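1. Quick one: sequence plus predicted model below, questions after.
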Amino acid sequence: MLKEIIVVEGKSDTAAIKRAVEAETIETGGSAINQAVYEKIRLALKRRGVIIFTDPDHAGERLRRLITARFPGCKQAFLSQEETTKNGDVGIENATPEMIRKALENLKTDYQSAESEITQDDLMDAGLLVHPDAAARREAMGRLLGIGYANGKQFLKRCQMFQITRKEFEEALKLFREEGFQ
């Protein structure tokens, strides 16, 4: 059983997690989050640790930001929209057990006050900002770095929050280019 408690959006996500690993979850009840849920997360973080594992869509990213702002130091698991989409529906509940296990093996921990080696200029040089295909490029780089998809501003914040090193960024960029992105 995982030591940490996984924060997910709903019952279907809990079911998918339990098909993949032995773990306990806290369900937020969707994109809304109330004080009782915050209290459960606070207690879980204090006693066992927390992994945030929300859907890679607007509502899931909003929840991730709300929880992270209130509880710095949570571990985070990410899957891409591609990995979690089934019949047009995006959600952790659509991921395979193998994908969920892989995401849980590649956890990131946020460090709110960290200085990153990655700058906005690095993102520009990699075509992750102000490029006709910037969104697709960030999706691919986010997958390779294990930080998920984000808009340009949030992508830089995630690089900082998760202390992505220049070496990690350059290695991901090399794989990114091997995948056909130039």
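-> Looks like it came in fine. Just so it is clear, the structure is predicted and the values come from calculations on it, not from any experiment. Residues are numbered from 1 along each chain as shown.
2. Only C-alpha atoms from now on, for both contacts and neighbour counts.
-> OK.
3. So which residue is dead centre in the protein?
-> Nearest to the mean C-alpha position of the chain, by Cα atoms, centre = their mean, lies residue 78 at 3.3 Å.
4. Use this one as the comparison:
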Amino acid sequence: MIKEIIVVEGKDDTTAIKRAVEAETIETGGSAINKDIIKRIKLAQQRRGVIVLTDPDHAGERIRKIITAQVPGCKHAFITQEAATSKGDIGVENASVETIREALANLRTDYESVESDITLEDLVAAGMIVHPQAASRRLAVGKILGIGYCNGKQFYNRCRMFQITRDEFAAAWRQLDKEEG
């Protein structure tokens, strides 16, 4: 059984999680997260720890940001849009058992004090921003690093939030260049 409580968006996500692992969940009920849910997540974080596993879409990212801002120190699991899409619908409930297990095996933790040596210049040099293929490059490198897909500003913030080192970033960037070359 997973010690931490996994925060998901809805009942179908809970069902998918329970197919993959033995764990308890808190459902946010969508992106309109209320004070009572935040209180439950805070209590869960104090008592057992929290893993945030939301859909890889705009609403899921909004929920993740709200939780991160109000409940520091949460662990984060990410599933790619590709792995979470079925018949045009994006959601954790569409991910395979293997995908969910892999996401939970590759957790990242947010930190209150941001300590990362990655700069915006590093992102420019790697083609993550201000590049014709920046979005697809961020998608690929985000997958390699286990931090999911996001726009350039959020990519930079996630690198800092999850304390991705310049060496980790460079290794992911080199891996991408090898795969593309």
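-> Looks like it came in fine. Bear in mind that the values here come from a model prediction, so they are computed numbers and not experimental data.
5. Disregarding residues adjacent in the polypeptide, which is nearest to the residue nearest to the centre of the first structure?
-> Counting by Cα to Cα, 6 or more residues apart in numbering, residue 148 is the residue found nearest to residue 78 of the first structure once chain neighbours are left out, at 5.3 Å.
6. Pull the number of nearby residues for the nearest residue to residue 104 of the first structure once chain neighbours are set aside.
-> For residue 104 of the first structure, ignoring the flanking residues on the chain, the nearest one in space by Cα to Cα, 6+ apart is residue 77 at 5.8 Å. Using other Cα atoms under 10 Å, residue 77 of the first structure is surrounded by 23 other residues.
7. which residue in the second structure lines up with residue 77 of the first structure?
-> When the second structure is aligned by TM-score structural alignment, residue 77 of the first structure is paired with residue 77.
8. thought its match was touching residue 101?
-> No: using Cα atoms under 8 Å, residue 77 of the second structure is not in contact with residue 101; the gap is 9.7 Å.
9. quick one, helices of the first structure?
-> Secondary structure of the first structure (DSSP state H): helices at 11-20, 35-47, 58-70, 97-105, 120-125, 134-145, 152-161, 166-178.
10. list the buried ones in the second one?
-> It refers to helix 35-47 of the first structure. Across helix 35-47 of the first structure, burial judged by 16 or more other Cα atoms under 10 Å covers 37, 38, 41, 42, 44, 45.
11. Over to the fifth one?
-> Using 16+ other Cα under 10 Å as the burial criterion, the residues of helix 120-125 of the first structure that qualify are 122, 123.
12. after superposition, how close is that helix to the second structure?
-> On superposition with the second structure, the mean distance recorded for helix 120-125 of the first structure (mean Cα distance after the TM-score superposition for the first structure) is 0.5 Å.
13. helices and strands around that helix, which ones?
-> For helix 120-125 of the first structure, there is no helix or strand it packs on, judged by 3 or more Cα pairs under 8 Å, 6 or more residues apart in numbering; DSSP states H and E.
14. Return the distance of it from the chain's centre.
-> 21 Å (Cα atoms, centre = their mean, to the nearest Å).
15. Please apply the same query to the first one.
-> Taking Cα atoms, centre = their mean, one finds helix 11-20 of the first structure lying 17 Å from the centre of the chain it belongs to.
16. and residue 28 of the first structure, which of the helices of the first structure is closest to it?
-> Nearest of these to residue 28 of the first structure, taken as Cα to Cα: helix 35-47 at 6.2 Å.
17. Provide the aligned range in the second structure for the closest one.
-> Against the second structure, helix 35-47 of the first structure falls on residues 35-47 (TM-score structural alignment).
18. mean shift of that stretch relative to the first structure?
-> Looks like 0.7 Å for stretch 35-47 of the second structure (mean Cα distance after the TM-score superposition for the first structure).
19. which other residues reach that stretch?
-> 4, 5, 7, 26, 28, 50, 67, 70, 71, 74 (Cα atoms under 8 Å, 6 or more residues apart in numbering).
20. Next: stretch 14-28 of the first structure.
-> Stretch 14-28 of the first structure is contacted by residues 1-11, 34, 37, 40-41, 92-98, 100-101 when judged by Cα under 8 Å, 6+ apart.
21. hang on, the earlier thing: let me have the helices of the first structure in TSV, extended by distance to residue 88 of the first structure.
-> TSV is the format used below for those (distance: least, Cα to Cα, whole Å):
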stretch	distance to residue 88 of the first structure
helix 11-20	16
helix 35-47	29
helix 58-70	15
helix 97-105	18
helix 120-125	30
helix 134-145	17
helix 152-161	24
helix 166-178	26
